[in-house]
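# Need coordinates for the below:
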Amino acid sequence: MIHPQAIVEPGAKLAEDVEVGPWSYIGADVEIGAGTCIGPHVVIKGPTVIGEGNRIFQFASVGEECQDKKYNGEPTRLVIGDRNVIREGCTIHRGTIQDEGITRIGSDNLLMAYVHVAHDCVVGDHCILANSTALAGHVKLGDYAILGGFTAVHQFCQIGPHVMCGAGTVVLKDIPAYVMANGNTAEPHGINMEGLRRRGFSPESLRTLRQAYKIIYRKNLTVAEALPQLQQMAATDPAVQPLIDSLSNSTRGIIR
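Below is the predicted model:
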């Protein structure tokens, strides 16, 4: 399953059925789970742990040292879950000791061509990052988030679950859960209704989330003023809780 023109360093741990294409390089501190397919011309360095059933396409660079000038060769890590698709030319860097020392990518994500995930990012599950999207360091991306092509996210920003960003969006502040955003710089454009319908949210929850959005964005309230009203809504509809969590955890302020 390993092409004779691939280089797998001693110490790398690959499940028996892992495929490695020609001219790919697997470093000594790399662990790859069952059913994962590594294409040609891929570089994977470590310490990196990659789960099961992933597909990594040609010219991807996974687990390389980060581009943070404070990085000084510390043995930081990259951890990738299961069933991810990492397309051509993607770059995913390990963490730094200035954070938790780990870059994390969950499961069932699609990273299209030329996506960049910088040091210390945390990407949830079922996310789609379209072509040439770039996450700066320390970004957190919630489950089911979709970022259109050429989206650029500033360091330390948090993007909540079920968010959708249009192509070319520049994100300089946090985006609350469920919100659609677009523009340079990003502005809110309502709740991601169609995405939530596809994921099985009930009509009642959709109405509640629309009301919650109006509380945040239509009543000229601060986040602190809006939270008590949202908490009352969450008592009867748990779908509001991720929105509350994303507002409460915001460190850069939310898009307006």
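# rest of the way, CA atoms for contacts and neighbours
Fine.
# residues of stretch 248-256 that come out buried?
Buried residues in stretch 248-256, counting neighbours by 16 or more other CA atoms under 10 Å, are found at 250, 253-255.
# Stretch 15-32 too?
Neighbour-count burial for stretch 15-32 flags 18-32 (criterion: 16+ other CA under 10 Å).
# go on, stretch 64-75?
Along stretch 64-75, these residues count as buried under the neighbour rule (16+ other CA under 10 Å): 64-66.
# List the contacts of that stretch.
With CA atoms under 8 Å, 6 or more residues apart in numbering as the test, stretch 64-75 has contacts from 44-47, 91-97, 118-119.
# If we use 10 Å, what do you get?
The contact list for stretch 64-75, computed with CA atoms under 10 Å, 6 or more residues apart in numbering, reads 29, 43-48, 76-78, 91-98, 101-102, 117-120, 137.
# End to end on it, go ahead and measure it.
Start and end residues of stretch 64-75 are separated by 11 Å (CA to CA, to the nearest Å).
# any idea how far residue 81 is from the nearest residue to residue 7 once chain neighbours are set aside?
Distances taken as CA to CA, 6 or more residues apart in numbering place residue 25 nearest to residue 7, at 4.8 Å, with adjacent residues excluded. Look at residue 25 and residue 81: by CA to CA, they are 20 Å apart.
# repeat for residue 244
Distance check for residue 244 against residue 81: by CA to CA, it reads 27 Å.
# Farthest-apart pair in the buried residues of stretch 15-32, please.
The most widely separated members of the buried residues of stretch 15-32 are 22 and 29, with 19.8 Å between them, by CA to CA.
# tally of neighbours for residue 237?
Applying other CA atoms under 10 Å, we find 14 residues neighbouring residue 237.
# so which strand or helix has the closest residue to it other than its chain neighbours?
Spatially, and ignoring its direct neighbours in sequence, residue 237 is nearest to residue 205 (6.8 Å; CA to CA, 6+ apart). According to DSSP states H and E, residue 205 maps onto helix 203-217.
# Please generate a structure for the following sequence too, so the two can be compared:
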Amino acid sequence: MTARIHPTAIIDPAAELDDSVEVGAYSLIGPHVTIGAGTVVGPHVVIEGHTTIGRDNRFFQFSSIGAPNQDKKYAGEPTTLVIGDRNTVREFCTFNIGTVQDRGETRVGDDNWVMAYVHLAHDVVLGNQCVLANGATLAGHVQVGDWVTIGGLTGVLQRMRIGDHAMVGFQAHVSQDVPPFMTVDGHPLAARGLNLVGLRRRDFTAEQIAVVKQIHKLLYRSNLTLEQSIAEIGQLRGQGGDAEVQLMLDFLASAARGIVR
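The predicted model follows:
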């Protein structure tokens, strides 16, 4: 099969596109770009930089993928953007390459649903199965786990982390780490409860959900210090949610900038 390239698209001869890739009208693909099988690049999309894209992704019109980052220290180093498989990227999104001051790589996992006008700055790590609603903005060095939902027009401050299965509400200002499983929103940001709908949709067992509820209670409803909460959460092992307990303990152990409480 020959790659389906619109005659108005400009593809650098050095770019590596699988034969099944589609590229729409007036799109531009640079020399250091690799695109995997089944990926569809819509019209008026620019893909540049040292960018590697996996299989079966779809990029809608007017997105800028792999452009130089917006860090004033950037001096043209060959940092990268790596995008996994089966991601949907809607209109006017901007994904930038990394910086040598961090990992040198911006990374997007698999099966993410990224709506219009989303910005992923340098060195962002976005996990798998996430939903980013229209206008979500992730500053540099942000780390987002798996199965995370980020509401529209939300801003995430640089170096913040959002844990697995968390949900961030509409127009939130994320200036502290968001622990796994939690639902947060507001400005200032506040924890509102658990993402129970998400957990049930992902077939968490009743035992797992019960343990997550206890974790929430220890963190937010027991008037304990964070150190005391961590100690008590560790005692929940053996109740059917050991993976969830360990996930939370690992997240809290590396929460250098504090968590939403």
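# one step back: mind checking which of the buried residues of stretch 15-32 of the first structure land in strands?
Within the buried residues of stretch 15-32 of the first structure, residues falling in strands by DSSP state E are 19-20, 25-26, 30-32.
# Now do the helices in the stretch 151-261 of the second structure.
196-201, 206-220, 226-234, 242-253 (DSSP state H, counting those that start in this stretch).
# now those in CSV, with distance to residue 9 of the second structure?
Output for these, formatted as CSV (distance: least, CA to CA, whole Å):
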stretch, distance to residue 9 of the second structure
helix 196-201, 40
helix 206-220, 50
helix 226-234, 55
helix 242-253, 44
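# Can you check which part of the second structure stretch 105-124 of the first structure sits on?
Matched against the second structure by TM-score structural alignment, stretch 105-124 of the first structure falls on residues 108-127.
# can you give me how far the matching stretch is from the chain middle?
In terms of CA atoms, centre = their mean, to the nearest Å, the centre of stretch 108-127 of the second structure is found 4 Å from the chain centre.
# mind listing what's buried in it?
108-127.
# Where strands are concerned, which of those residues count?
Using DSSP E, the members of these that fall within strands are 108, 113-114, 119-120, 125-126.
# What's residue 144 of the second structure aligned with over in the first structure?
Here residue 144 of the second structure is matched to residue 141 in the first structure, going by TM-score structural alignment.
# Just to confirm, what residue in the second structure is aligned with residue 81 of the first structure?
Taking TM-score structural alignment, residue 81 of the first structure has residue 84 as its aligned residue in the second structure.
# Oops, could you answer that again for residue 93 of the first structure instead?
In the second structure, residue 93 of the first structure lines up with residue 96, judged by TM-score structural alignment.
# Now for that match, how many residues are close by?
If you count neighbours by other CA under 10 Å, residue 96 of the second structure ends up with 28.
# Equivalent analysis for residue 45 of the second structure, please.
Per other CA under 10 Å, the neighbour tally for residue 45 of the second structure reads 25.
# Residue 224 of the first structure too?
Residue 224 of the first structure: 11 surrounding residues under other CA under 10 Å.
# do the same with the one 4 residues further on
A count of nearby residues for residue 228 of the first structure, using other CA under 10 Å, gives 12.
# Contact partners for it?
Residues in contact with residue 228 of the first structure, defined by CA under 10 Å, 6+ apart, are 234, 244.
# What distance do you get for it to residue 154 of the first structure?
From residue 228 of the first structure to residue 154 of the first structure the distance is 29 Å (CA to CA).
# go on, residue 44 of the first structure?
Separation of residue 44 of the first structure from residue 154 of the first structure (CA to CA) stands at 25 Å.
# which of those two has more neighbours?
Legend: neighbour count by other CA under 10 Å for residue 44 of the first structure and residue 154, higher for residue 44 (26 against 17).
# Per the alignment, name the residue of the second structure opposite residue 21 of the first structure.
Following TM-score structural alignment, the counterpart assigned to residue 21 of the first structure within the second structure is residue 24.
# what does residue 242 of the first structure give?
In the second structure, residue 242 of the first structure lines up with residue 247, judged by TM-score structural alignment.
# My read is that the match of residue 81 of the first structure contacts residue 52, right?
Yes - with contact defined as CA atoms under 10 Å, residue 84 of the second structure reaches residue 52; the gap is 8.3 Å.
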